[in-house]
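Undergrad: Below: sequence and its predicted model.
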Amino acid sequence: MRREHSWAPRGARAVGKRAMGHWKTVSIVGAIRIGSRPLLMTHRGAINGRVFLRFVRQRLVPWLRPGDVVVMDNLNSHKMVAVRAAIEAVGATPVYLPTYSPELNPIELLWPHLKRGVRALRTNTEEELRSVLRRLRCSVPVAHIAAWFRHCLSQAQLN
């Protein structure tokens, strides 16, 4: 992600540094819960079923508690039998949102916060990105996460 515009006083040239070369895709998968900081994992490349299942088994399942509800959209990798089984094995319940309903998914409110921070801090390497994400993860007020859940619940009640 790069800034698309620059600013300079009238008559002065806007100057900035920009990494050149081929861009590498780094994807982020995450989870949020009331009372905790976001759980994030980066992956070089796109998130597919194999990568999502690894996230669920290695990161999400140890973080879950019996009785938790895991809200996911209808992405094919979210609906894998192994994903459902891993979540249910710890006593949590997977819930799938209706198609095309990002307004009901609280984590969708986290992504703009992270993207703003990544753009502002101009990361050029994958390691810089991970470092920035660790800082941004800790900068998300826990109260905001609770508010995101309340907001999505109110949207669900309106629909």
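TA: Perfect, I can see it now.
Undergrad: all contacts plus neighbour counts: C-alpha atoms, from now on.
TA: Fine.
Undergrad: mind listing the helices in the protein by residue range?
TA: Assignment of helices within the chain using DSSP state H yields the ranges 49-55, 61-63, 81-89, 110-121, 126-139, 142-158.
Undergrad: Tabulate those (a markdown table), appending mean neighbour count.
TA: Conversion of these to a markdown table gives the following (neighbours: other Cα atoms under 10 Å):
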| stretch | mean neighbour count |
| --- | --- |
| helix 49-55 | 17 |
| helix 61-63 | 14 |
| helix 81-89 | 17 |
| helix 110-121 | 14 |
| helix 126-139 | 15 |
| helix 142-158 | 15 |
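Undergrad: At the geometric centre of the protein, which residue do we find?
TA: Nearest to the mean C-alpha position of the chain, by Cα atoms, centre = their mean, lies residue 30 at 4.3 Å.
Undergrad: Just list the residues touching that one, thanks.
TA: By Cα atoms under 8 Å, 6 or more residues apart in numbering, the contact set of residue 30 is 38, 39, 40, 41, 107.
Undergrad: Could you pick out the buried ones from those residues?
TA: With burial judged by 16 or more other Cα atoms under 10 Å, the buried subset of those is 38, 40, 41, 107.
Undergrad: what number of residues lie near residue 45?
TA: Using other Cα atoms under 10 Å, residue 45 has 12 neighbouring residues.
Undergrad: Out of the helices of the chain, which is closest to residue 2?
TA: helix 110-121 (6.1 Å; Cα to Cα).
Undergrad: ok, structure two:
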Amino acid sequence: MKIIATKEPQNLVYIDESGIDNTEDYPYGYCQKGQRFYALKSGKKIQRISMIAALNGRKIAVPLTFEGHCNMDIFNKWFEQFLTPILEPGQTVILDNATFHKSNKITELAKGVGAEILYLPPYSPDFNKIEHHWFAIKNRARKNIPLFTSFRHAVDSAFL
């Protein structure tokens, strides 16, 4: 993206959502060399935790976790209550093309603090740098599941 290349890296704020459910625990097992390992695992999702966060430089900022899936109402409230207070004039907020990202309220909130909104082209997750962080965050959450009595707390701990 030519526009992104013209911006100072410290002025780029990448936004994205992701989710994890509590059936994503992949235990290790053993079998004879050359044989495939099989394990019984329920295909039913029991609990889903969604996450929204911003990436500025190499720092994850204002993460929010919640049960269920993201929608325009949740995203708008996160943007207003968590992201807007830390945005600075001249910053560019980079979003993918999720329908709930495209509201007049988001544009107005960004303009109100002197920031601009930039939407990535469709189907271009490689341009959104926060995408590369979700794997590590989910991996930490999975490893923390045995340490917590609550799946939600295990996910929250991945951001610490």
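TA: Looks like it arrived, so ask away. Not measured: the values here are computed from a predicted model.
Undergrad: one step back: reformat the helices of the first structure as CSV; add distance to residue 100 of the first structure.
TA: What follows is the helices of the first structure, written out as CSV (distance: least, Cα to Cα, whole Å):
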stretch, distance to residue 100 of the first structure
helix 49-55, 20
helix 61-63, 26
helix 81-89, 21
helix 110-121, 17
helix 126-139, 26
helix 142-158, 13
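Undergrad: Residue 101 of the first structure is nearest to which of those helices?
TA: Between residue 101 of the first structure and these, the shortest gap by Cα to Cα is with helix 142-158, which sits at 9.4 Å.
Undergrad: any idea of the angle the closest one forms with helix 110-121?
TA: Put simply, helix 142-158 of the first structure runs at 140 degrees to helix 110-121, going by axes from the mean of the first three to the mean of the last three Cα atoms, to 10 degrees.
Undergrad: residues near the aligned partner of residue 80 of the second structure in the first structure, how many?
TA: Here residue 80 of the second structure is matched to residue 57 in the first structure, going by TM-score structural alignment. Residues lying near residue 57 of the first structure (other Cα under 10 Å) number 16.
Undergrad: ok, now residue 131 of the second structure?
TA: Residues near residue 131 of the second structure, counting by other Cα under 10 Å, number 17.
Undergrad: Check residue 60 of the second structure too.
TA: Per other Cα under 10 Å, the neighbour tally for residue 60 of the second structure reads 16.
Undergrad: show me the contacts for residue 158 of the first structure.
TA: No contacts exist for residue 158 of the first structure under Cα under 8 Å, 6+ apart.
Undergrad: how near is it to residue 151 of the first structure?
TA: Distance from residue 158 of the first structure to residue 151 of the first structure, counting by Cα to Cα, to the nearest Å: 11 Å.
Undergrad: Please apply the same query to residue 99 of the first structure.
TA: According to Cα to Cα, residue 99 of the first structure and residue 151 of the first structure sit 19 Å apart.
Undergrad: okay, now residue 116 of the second structure: neighbour count?
TA: Residue 116 of the second structure has 19 neighbouring residues, counting by other Cα under 10 Å.
Undergrad: Counterpart of it over in the first structure?
TA: Using TM-score structural alignment, residue 116 of the second structure sits opposite residue 93 in the first structure.
Undergrad: Apart from its chain neighbours, what residue comes closest to its match?
TA: Nearest residue to residue 93 of the first structure, sequence neighbours excluded (Cα to Cα, 6 or more residues apart in numbering): residue 69, at 4.8 Å.
Undergrad: Which residue in the second structure aligns with the one you found?
TA: Residue 69 of the first structure maps onto residue 92 in the second structure, by TM-score structural alignment.
Undergrad: Count the neighbours of residue 28 of the second structure for me.
TA: 7.
Undergrad: if I look at the equivalent of it over in the first structure, how far off is residue 120 of the first structure?
TA: Under the alignment by TM-score structural alignment, residue 28 of the second structure pairs with residue 6 in the first structure. Note on residue 6 of the first structure: its distance to residue 120 of the first structure, by Cα to Cα, is 12 Å.
Undergrad: intersection of neighbour lists for those two?
TA: Residues touching both residue 6 of the first structure and residue 120 (Cα under 8 Å, 6+ apart): none.
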